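> Provided below are the primary sequence and the corresponding predicted coordinates.
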Amino acid sequence: MSRAIGFLVYPGFQLLDATGPIAAFEIAGRLSPGAYSLHFLSLRGGLVPSTSGMVVQTKALAEAPPLDTLLVAGGDAVKVPASCPETLAFVRAAGRQARRVASVCSGTYVLAEAGLLDGKRATTHWSPTKAFQRRYPNIRLEPDRI
């Protein structure tokens, strides 16, 4: 049985934040064929443009399979999903049900807003670390971790 890996994207996501991890799962899949099924997810589904203008076909959050792992992509527009009640509810549910929930770069804002990082260590893009610490004082931010 394959493990479902969901990549949460939104208009204005950073393409590398999704394709980098996808490449890692693709290579792992070569070593263990059928181990992973990869799913691009967005609030409503359909075509979602990245910051580069490239678009990806997505499934609506409501159509997502049960996930083993949810990965939230970062990007300049990350405040949109971080302020969307439906998206945050989905991320919270994934936090309860999935084996892993992670983010790349500023995707950390979505996890923080959903409350999944309270009391935990986290890192994010270096540029907004002071603002992040002010907004989420219950998260132990490690700005120089990577």
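In hand now; what should we look at?

> From here on, just use CA atoms for contacts and neighbour counts.
Fine.

> spatially speaking, which residue is in the middle of the protein?
Nearest residue to the geometric centre of the chain (Cα atoms, centre = their mean): residue 72, 0.5 Å.

> How about residue 34: what's its closest non-neighbour residue?
Leaving aside its sequence neighbours, residue 34 sits nearest to residue 2 (Cα to Cα, 6 or more residues apart in numbering; 5.7 Å).

> got another, please set it beside the one above:
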Amino acid sequence: MAPAPHRVAVLIRPGFIPFELGIPHRIFGIARDAAHRPLYEVVTCTPGGPGLVRSDSDVLVQVEHGPEALETAGTVVVPASHTSGPDGADDGLTDEVAAALARIRPGTRLMSICTGAFVLAEAGLLDGRPATTHWSESDRFRRRYPRVRLDPDVLYTDDGDVLTSAGVASGVDLCLHVLGRDHGAAVAQDVARRTVVPPHRDGGQAQYIRHPVPATDPDAGDGPGTAATRAWALDRLDEPLTLAALARHAAMSVRTFTRRFRDETGESPAQWLTQQRVERARTLLETTDLSLEQVARRCGFGTAQSMRAHVQAALGVTPSAYRRTFRRAA
């Protein structure tokens, strides 16, 4: 006799994102064994009981299950909600949600999509564990939950029975990862092909985050600042900009310039230059057909090999992979 399908309960709240609700239903819902029997049963539930739940758009969903569905689930998925907190932020746990989570059996696998991680963190379920969330909320998450080992650069984290994913579509990556963990790569690859998504994406969130240069400086205290020198350097990224040359332009000693620079930017001059060169490389990779060697020279990396090392360290992908993902059509 075939084993019963593994039960996945998706816990949604008002303001849920329809796409995120669809991810576990699609990925787990179409997974089949060799005899074409379903491997999972996916149900949707709400903390407040059956009824209509409004999404963050004009979509309303009639949910048939209340929190009691969590009591029989082998896996619980918590997607984001965009209207539960101030300014539409997902602030996690309400009394109703806390009561629903209390119904989950010990040993149940927990998963979050996007800022659904705030729910797990607020409940104390991520303390001491690795986790991620949408990159735009990572600073707020870190301030609020300092006991969580947040990694804002990855697409998902797997700590055995607790898993988290980054922004929205990374829920697909996480569900495919879990599918492969449960039933092997062949099953995960089959679902990925049928869903027309890659079974594994290179890199993490870092490649989607922009680091613009501030238009104005924060209060840097008394004395001259380094903004003019930073603007000067941005026009000369293709040149070998030494610390001595930067300090000389700012009319400061190297020691004073380094201290002032870190006070104003939070980084050393070398770190800042590398970040700006990576940003320039991203722009050229997205918008031009220049060869990798040409891009490297225009950014001040010198060689394609040097640029590859810096881009991979900053973004988690090679320049070639980044270009394939983000190259704009002419």
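Thanks, I have it. For clarity, every value in this text was computed on a predicted model and none was experimentally measured.

> Can you calculate the TM-score here?
Both chains were compared after superposition, and using TM-score structural alignment, normalised by the length of structure 1 their TM-score is 0.87; 145 aligned residues with a Cα RMSD of 2.1 Å.

> still on that earlier bit, can you tell me which residue in structure 2 aligns to the residue nearest to residue 34 of structure 1?
Using TM-score structural alignment, the partner of residue 2 of structure 1 in structure 2 is residue 5.

> just residue 42 of structure 1 next, same as before
So residue 42 of structure 1 corresponds to residue 46, using TM-score structural alignment.

> Equivalent analysis for residue 120 of structure 1, please.
Match for residue 120 of structure 1 (TM-score structural alignment): residue 129.

> Its match contacts residue 145, doesn't it?
No: under the criterion of Cα atoms under 8 Å, residue 129 of structure 2 is not in contact with residue 145, lying 11.1 Å apart.

> The residue nearest to residue 34 of structure 1 and residue 41 of structure 1, how far apart?
Separation of residue 2 of structure 1 from residue 41 of structure 1 (Cα to Cα, to the nearest Å): 17 Å.

> now residue 10 of structure 1
Summarising the geometry, the distance separating residue 10 of structure 1 from residue 41 of structure 1, computed by Cα to Cα, is 8 Å.

> And for residue 14 of structure 1?
For residue 14 of structure 1, the distance to residue 41 of structure 1 (Cα to Cα) stands at 14 Å.

> and what of residue 6 of structure 1?
6 Å.

> Can you pull the residues that touch both of the two?
Residues touching both residue 6 of structure 1 and residue 41 by Cα atoms under 8 Å, 6 or more residues apart in numbering: residue 64.

> ok, back up a step: the match of residue 42 of structure 1: what's it in contact with?
Applying Cα under 8 Å, 6+ apart, we find residue 46 of structure 2 in contact with 11-13, 63, 65-67.

> burial measure for the match of residue 2 of structure 1, as a count.
Neighbourhood size, residue 5 of structure 2 [other Cα atoms under 10 Å]: 14.

> Please apply the same query to residue 64 of structure 1.
Using other Cα under 10 Å, residue 64 of structure 1 has 18 neighbouring residues.

> now residue 93 of structure 1
12.

> now residue 26 of structure 2
Applying other Cα under 10 Å, we find 16 other residues in the vicinity of residue 26 of structure 2.

> Map it onto structure 1.
In structure 1, the position corresponding to residue 26 of structure 2 is occupied by residue 23, as judged by TM-score structural alignment.

> and the next element down the chain from whichever strand or helix holds that match?
In this assignment (DSSP states H and E), residue 23 of structure 1 forms part of helix 15-31. If you walk from helix 15-31 of structure 1 toward the C-terminus, the next helix or strand you reach (DSSP H and E) is strand 36-42.

> That following strand vs structure 2 - mean distance after superposition?
In the superposition against structure 2, strand 36-42 of structure 1 averages 1.1 Å from its aligned positions (mean Cα distance after the TM-score superposition for structure 1).

> following that strand, which helix or strand comes up?
Moving on from strand 36-42 of structure 1 towards the C-terminus, the next helix or strand you reach (DSSP H and E) is strand 46-49.
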